[in-house]
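> I would like the atomic coordinates for the input below:
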Amino acid sequence: MSEILGSLWWLIISIGLLVTFHEFGHFWVARRCGVKVLRFSIGFGKPLWMRVGKDGTEYAIGRIPLGGYVKMLDEREYEIGEALKPHAFNRKPVWQRIAIVFAGPAANLILCVAFLWGMFVIGRPDFAPVVGSSAGIAAEAGLRRGDTVEAIGERATPTWSEVQMALIPHALDREDVAVKVRAQNGSQQTRTLRLSQLPAGFDERRVVQVIGLGGRHELIPALVGRVEPDSAAWRVLAEGDRITALDGDPIASWNDLPAAVAKLGERGGKAMIEVLRNGDRLALEIQPRQMKRDDGETFWGLGVAVAAPTPPQRDAVLRYGPVAAVPAAFREGWHQAGELFAMIGRAFTGRVSLQNTVAGPVTIGRAANAYASNGPAWYLQLLAMLSLSLGILNLLPIPILDGGHLLYYLIELVKGSPVSERVMAAGHFVGLALIASLMGLAFYNDILNNLVR
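Okay, the predicted model is just below:
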């Protein structure tokens, strides 16, 4: 399946699932409160499929699969008979209307925890939180290759993904953070990352790289893929050789080779290069030469190109038993909710770019396709985060969203009478403008981040 079709497919599946559960929350509580539901629709527009249930509710699937709605009996929209008035939404006590409106976001929050539980039980394959490279701020903090990152601040980091996610908020806030590591000799140490030194306007999408931290799984094996004719390595090295040392300096990855070659070139003379060839360990004599890049810049080189790296094998799994996964899912959901509120706060105060906080359907579709390709546990994690975002964003006090309706009903509780139709109409106009602006920003970000590359 191509990336475009895959992204479209997983976008429809993801949004359809989350919206269905959200609307089911409204539907279920409305029915329990005695409100007559006229239509339960997944998607908008003319129905592609529809049937009428025994309860008289129309169940439909609309042509536009990005959304859904529950249409309830409401005499503010049209006149209804006396017999049906007790079943109208507007006739229900305010606390029942609050419950019905809140049920949609609540359903998404429940679904988030359920997805996280499923992810923990299945087990999310990942990479071990072992440092592979360290430069810049990470090197200044004393982080070294082979260190196992056990915690960032107060957050445990059992996998490399947790390392990345834990660093992001501290980096965005430019606050120094303690890093607990286990060195290769087994000793427990605490380092301090001086994230307050991050440059202004750094790429928020590449936080870990800007800090100078790389995972062990990101290292490229020092495997020779091609030897240039008449180069220093010609008739010395062969395709398939794995370089293990140069002039006594160990070569753990291709990343180590340029510095070792430059050091040898500056020293002058020949040295021994150690390789593994067909299972045999060989020590061969070699001498770097001055070479030129395409831009004319000279450098010390051997005349070899790296072999196409194979995808690294995941060597860690984030997993809990079915019972232990319950509190773990609640903890993770609570933590992610806090991070989402913090991100909203950063966006409103200008501490983080809106380009990286508001995602449109293209970005969501690409992410869904990528996560689904990594396995069911990864896809469940994405669904959990999307469900959490949908639930919390719907609770924002913006008219036409669930949170806006809840605000009206809370005002009604305080003043003892419903908000006037004039105020509600004005609020809906403002809400539509805000939502339209948000959608415009989301599509703009999609074009900027995905289509213009």
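
> switch to C-alpha atoms for all contacts and neighbour counts from now on
Fine.

> Now do the helices in the chain.
3-32, 94-122, 136-140, 160-172, 207-211, 257-267, 325-349, 361-373, 376-394, 402-415, 421-446 (DSSP state H).

> Format those as TSV; extra columns: distance to L193 and mean neighbour count.
Below are these laid out as TSV (distance: least, Cα to Cα, whole Å; neighbours: other Cα atoms under 10 Å):
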stretch	distance to L193	mean neighbour count
helix 3-32	37	19
helix 94-122	29	22
helix 136-140	6	17
helix 160-172	10	19
helix 207-211	9	19
helix 257-267	25	16
helix 325-349	20	16
helix 361-373	29	20
helix 376-394	27	22
helix 402-415	39	18
helix 421-446	31	15
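
> S389 is in contact with F341, isn't it?
No - between S389 and F341 there is no contact under Cα atoms under 8 Å: 9.6 Å.

> who touches both of those two?
Residues touching both S389 and F341 (Cα atoms under 8 Å, 6 or more residues apart in numbering): there are none.

> thinking again about what came up before, between the helices of the chain, which one is nearest to H87?
With Cα to Cα as the criterion, H87 lies closest to helix 3-32 of these, at 9.5 Å.

> report the angle between the axes of that closest one and helix 94-122?
140 degrees (axes from the mean of the first three to the mean of the last three Cα atoms, to 10 degrees).

> To compare against the first, here's the next sequence to fold:
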Amino acid sequence: MGDVAASLLGIGNFLLGTIVPFLFVLTIVVFVHEMGHYLVGRWCGIGVKAFSIGFGPELFGWNDRRGTRWRVSAIPLGGYVKFVGDVGATSQPDSEEAESLSDEERRIAFHLQPVWKRAATVFAGPLFNFILTIVVFSVMFAMFGRYVAEPMVAEVRPDSPAAEAGFEPGDRFVSVDGAAVESFGDVQRIVSGRAGDPLVFVLERDGQLVKTVATPEAQEQTDALGNTVRIGIIGVVNNEVLGQPRHVEYGPLEAVGAGFEETGSIIARTGHFLTRLVSGREDRCQLGGPVKIADMAGRAASLGFEWLVQLVALLSVGIGILNLLPIPPLDGGHLVFYAMEAVLRRPVSERIMDVVYRAGMIMVLMFMGFVFWNDLVAC
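Reported below is the predicted structural model:
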């Protein structure tokens, strides 16, 4: 009896500690993404048949006064907005359905809209993901501010890239690889994603500017959520000896500016990581799928609601970037076709779109299988 009770307690803890936070994070990110498509589509005069959180069979739903079916479906790993006349990921209408559309439905059908309206509607999903991240960081900066460490070198590790490059205690970072830095965190953000890349450092030493080159080396570390990550380091330490971290408070407008800046920094670092990953310069185990995200959500929830909200912001950026990749059936793939249509002044042939879509779908399925393999077996 005790074993049964322990098992039930373990299942309950898993559901409350991992599954519920995971669904909370994923549902918010997916809802905001799909709401972007929905709101801009409606603003463009496009009719909406369905708005779904999740795929597969409907668990529950309702119809609004405009005839849109709002539903929650059984498989909570995404969502979709179905526009009038839009029956596939290629946004090409089925010939039978197209013929059956009434004159009123043809006026609001997705595939019959000007190309700019279709492009705006598709781009709105990732855009809303980025906006969500900006809002989250802006609110957090306004409420809590943040601690900033001065860009000072307190200690240089022996035999480290910094030691070889001639760094000395008391040096102050001025710029890294041409980018001005204002805090030690700025230095870490640049260096961490550049393992193996020679970087030019400009330092202030005794009132003089010193330029040197150091190549960050990769090192495994454990982050606050328990993930093992490989980051670039140069081997310098910043601590309270040479400048205690100061608390920076933000007014409303300043917080929004900081939110934009932080989101832009995350987008840039993510894009740089993906570029290095494709070229084989990053560890594939840094990629994770639903299993890893669920584990991170559980760990974030155990640290507090603030951490869970930060995970929402980070995942939202990731979903936005992923959907902008120029691969059908992702949003970026649609945008490529719309750009070609705008240049050619005619739609790309349905045959070509179908071939490219099938190839893109295979790539997406392979990527999904890859991250699942990483989650469950390889990493």
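
> TM value for the aligned chains?
The TM-score (TM-score structural alignment, normalised by the length of structure 2) is 0.78; 345 aligned residues with a Cα RMSD of 3.4 Å.

> which residues sit in contact with the counterpart of I100 of structure 1 in structure 2?
Alignment note (TM-score structural alignment): I100 of structure 1 maps to T121 of structure 2. When contacts are counted by Cα under 8 Å, 6+ apart, T121 of structure 2 touches 36-38, 40-41, 44.

> Take those residues and lay them out in JSON lines including distance to E168 of structure 2.
Formatted as JSON lines, the contacts of T121 of structure 2 follow (distance: Cα to Cα, whole Å):
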{"residue": "G36", "distance to E168 of structure 2": "50"}
{"residue": "H37", "distance to E168 of structure 2": "53"}
{"residue": "Y38", "distance to E168 of structure 2": "55"}
{"residue": "V40", "distance to E168 of structure 2": "54"}
{"residue": "G41", "distance to E168 of structure 2": "57"}
{"residue": "C44", "distance to E168 of structure 2": "59"}
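
> Going by distance to N63 of structure 2, which of these wins?
Nearest member of those to N63 of structure 2, counting by Cα to Cα, is Y38, at 14.9 Å.

> List the contacts of the alignment partner in structure 1 of the closest one.
Counting by TM-score structural alignment, Y38 of structure 2 lines up with F27 in structure 1. By Cα under 8 Å, 6+ apart, the residues touching F27 of structure 1 are 37, 40, 70, 100.

> Max pairwise distance over the residues you listed: which two?
Farthest apart among the contacts of F27 of structure 1 by Cα to Cα are F40 and I100. That separation is 14.2 Å.

> quick revisit: the contacts of F27 of structure 1, buried ones only, as a ChimeraX selection?
Command for ChimeraX that selects the buried part of those, burial taken from 16 or more other Cα atoms under 10 Å:
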select :37,40,70,100
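
> so of the contacts of F27 of structure 1, which ones are in strands?
37, 40, 70 (DSSP state E).

> Under the alignment, what does the first one map to in structure 2?
Structural correspondence for V37 of structure 1 with respect to structure 2 (TM-score structural alignment): V48.

> So that match sits against H37, correct?
No - here V48 of structure 2 does not reach H37: they are 10.0 Å apart, not a contact under Cα under 8 Å.

> which residues are common contacts for the two?
Residues touching both V48 of structure 2 and H37 (Cα under 8 Å, 6+ apart): V81.

> Next one: the match of V37 of structure 1 from V84 of structure 2, what distance?
6 Å (Cα to Cα, to the nearest Å).

> Closest to I152 of structure 1 out of the contacts of F27 of structure 1?
Using Cα to Cα, the contacts of F27 of structure 1 come closest to I152 of structure 1 at I100, 40.2 Å.

> residues touching the residue nearest to the spatial centre of structure 1, list them.
Closest to where the C-alpha atoms of structure 1 average out (Cα atoms, centre = their mean) is L382, at 6.9 Å. When contacts are counted by Cα under 8 Å, 6+ apart, L382 of structure 1 touches 368, 371.

> Against G166 of structure 2, how distant is the corresponding residue of structure 2 for it?
By TM-score structural alignment, L382 of structure 1 lines up with L311 in structure 2. Per Cα to Cα, L311 of structure 2 is found 38 Å from G166 of structure 2.

> and if you look at G259 of structure 2?
For G259 of structure 2, the distance to G166 of structure 2 - Cα to Cα - is 35 Å.

> ditto for L203 of structure 2
From L203 of structure 2 to G166 of structure 2 the distance is 11 Å (Cα to Cα).

> ditto for E254 of structure 2
37 Å.

> Please apply the same query to V236 of structure 2.
Taken as Cα to Cα, the span from V236 of structure 2 to G166 of structure 2 is 11 Å.
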